[in-house]
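> What follows is a predicted structure for the sequence shown.
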Amino acid sequence: MQELCVGIFLGEAATKMAKYRLVLLRHGEGAWTKENRFCSWVDQKLSSDGIKEAQNCGKHLKALGFEFDLVFTSVLSRSIQTAWLILEEMGQEWVPIQSSWRLNERHYGALIGLNRAEMALNHGEEQVKIWRRSYDVTPPPISESHPYYAEIYNDRRYKCSDVPQENLPKAESLKDVLDRLLPYWNEKIVPELKSGKMILISAHGNSSRALLKHVEGLILWLTPGISDEDIINVTLPTGVPILLELDENLHPLGPHQFLGDQEAIQAAIKRVEDQGKVKSAEKLNPSV
């Protein structure tokens, strides 16, 4: 009976027109993404490939006819730089941008700066996948002796945040990311959406995954959304726009849609998933 109800709901949703549309994306490839390191709150610019990804994203959104009224980013340069490049390609440089630490990448604590493939070799691929993707597992916290502690916590951008510096996280699970993101979503982004503005959110892999989990969880009880268990398998490639079509209550009319060449997007997703795996040469010879 429930399966029948789900089918009826999905059929009705397919016939409804979206009241609101939101575009969300993970920034273009960063310098440390290329090196396969946990970047997190360390500020990095885009790599040369990341710049091209952002520019291509802007060209694609322009070709699809998107016109943005407002852009939200994190306070990290790779998020902001991606938004700049997209707007430049679209000829919409004048569109206002608002930035908040609440859209930052997940804080990976003591893992920051470490190579994912080397971590997989030392701790196992499954453990690295849990640290990277699970919903409620928090990695070991960063300590003052960590090589990037001072760089992060002495950064002037966090003196302007809406919480005292001593209350900023030292490590986060995806659930923690959602908890710190939701007030900003509800108080800042939702009112702008409901006012009729077309919004772009240029964020990060985990802040985007957390937001998708929340929004798609608002689909009526007839459909499951993204469960705590399933979120571990949700992969977002860099520089690929994601469209969410929402009704008058900001409930999604269906699952999120990756915009672009689907074959290329699936290849990009696989590359992201492979970041946490031991390289074949290392498997054969761990000393490599």
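Cool, got the structure. Predicted model, so just to flag it, every value in this text is computed and none were measured.

> going forward, measure contacts between C-alpha atoms and count neighbours the same way
Will do.

> Could you give the secondary structure assignment for the residue lying closest to residue 21 once chain neighbours are set aside?
Leaving out its chain neighbours, the residue that sits closest to residue 21 by Cα to Cα, 6 or more residues apart in numbering is residue 245, at 4.7 Å. Here residue 245 is recorded as strand under DSSP: H, G, I helix; E, B strand; the rest coil.

> repeat for residue 71
Secondary structure, three-state DSSP: residue 71 is strand.

> Would you mind confirming that it makes contact with residue 93?
No. The pair residue 71 / residue 93 is not scored as a contact, 10.7 Å apart, by Cα atoms under 8 Å.

> These two: which has the busier surroundings?
Taking other Cα atoms under 10 Å, residue 71 and residue 93 do not tie; residue 71 has more neighbours (23 against 14).

> what about versus this one:
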Amino acid sequence: MSKLILLRHGQSEWNLENRFTGWTDVGLSDAGMAEAENAGRILSREGLRPTAAFTSVLRRAVETWNIVSRVSGRMWVPLEKSWRLNERHYGALQGLDKAETVAKHGEEQVRIWRRSYAARPPLLRSDDPRNPRFEEKYAGIDCRALPLGESLQDAVARVLPFWFDRIAPALAGGADAIVSAHGNSLRGLVKFLDGMGDDEIAGFEIPTGVPILYEFDSSLEPAGRGRRASDCGGGAGFRGILLS
């Protein structure tokens, strides 16, 4: 039975400052580093020994895996990074203080930008220096594939090809895998694995630094019913297990 661990990165510097982060490449806060260390201890306690690791190309996700692997003794595990696992791109909202954005645009509009499934934030202009096409880490990617802002629906559509191309084959080949990524990219995987509806996944919360375990049968279907789904804000169809 293959196992998959989903791990949202520890608290980032901009989580702490309550800013829209998206693809902005910030590091972990001190609290986030402590969360990652605790996640590593949880993996050791539960006897989880991933043999394949995947992260986004963003520093906070990579740092989280680096800490987890050190604490759990898995630093030798091969790591594959992909932009497809990046956080949802928040467009022109990136870098803005969330409270100030509410004061300017109203609570309801910000709620729609953040929590609806299909609504996109205000998009970046193509010449905006925050456009990912100007970053070296995305130089090998067709600029037409790089977003200027995404809905959750867009982010899910970006993530799923990586599941089919890289993660699922690793699991089918007998590996136990860990994905260190972001709230919204992990929502995309949870939505697919558990068959959640659009509204359900939009309200599904994934805490920072808390491993979520999926166990799969031979056909790569999640086995069993999840525990402590209420910690994620609902999720009647959730079949993962929150490990805390």
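All right, it came through fine. Given the structure is predicted, the values throughout are model-derived calculations rather than measurements.

> do you know how far the closest residue in space to residue 42 of structure 1 that isn't next to it in sequence is from residue 121 of structure 1?
Of all residues not flanking residue 42 of structure 1 in the chain, residue 152 sits nearest, at 6.2 Å (Cα to Cα, 6+ apart). Distance, residue 152 of structure 1 to residue 121 of structure 1, using Cα to Cα, to the nearest Å: 27 Å.

> Kindly report the same for residue 272 of structure 1.
Residue 272 of structure 1 is 17 Å from residue 121 of structure 1, by Cα to Cα.

> what are the ranges of the helices in structure 2?
Listed in chain order, the helices found in structure 2 under DSSP state H are 13-16, 30-45, 59-72, 98-105, 107-115, 152-162, 168-172, 183-194, 198-202.

> Give me whichever of those is most buried.
For these, ranked by mean neighbour count under the definition mean count of other Cα atoms under 10 Å, the leader is helix 59-72 at a mean of 23.

> Find the residue at the geometric middle of structure 2.
Residue closest to the average C-alpha location in structure 2 (Cα atoms, centre = their mean): residue 182, at 2.2 Å.

> residues touching it, list them.
7, 8, 9, 61, 85, 86, 87 (Cα atoms under 8 Å, 6 or more residues apart in numbering).

> Quick one: map it onto structure 1.
Counting by TM-score structural alignment, residue 182 of structure 2 lines up with residue 204 in structure 1.

> and if you look at residue 47 of structure 2?
Aligned partner of residue 47 of structure 2 by TM-score structural alignment: residue 65.

> quick one: that match from residue 171 of structure 1, how far?
Counting by Cα to Cα, the gap from residue 65 of structure 1 to residue 171 of structure 1 is 40 Å.

> Those two: which is more packed in?
residue 171 (21 against 10).

> What lines up with that one in structure 2?
Checking TM-score structural alignment: residue 171 of structure 1 goes with residue 149.

> thought its match was touching residue 123?
Yes. Counting by Cα under 8 Å, residue 123 is a contact partner of residue 149 of structure 2 at 4.9 Å.

> Between the two, which contacts overlap?
With Cα under 8 Å, 6+ apart as the test, residue 149 of structure 2 and residue 123 both reach 90, 91, 92.

> want to throw those into a markdown table with distance to residue 57 of structure 2 and neighbour count?
Below are these laid out as a markdown table (distance: Cα to Cα, whole Å; neighbours: other Cα atoms under 10 Å):
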| residue | distance to residue 57 of structure 2 | neighbour count |
| --- | --- | --- |
| 90 | 16 | 27 |
| 91 | 18 | 24 |
| 92 | 20 | 18 |
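
> Thanks again, I'm all set now.
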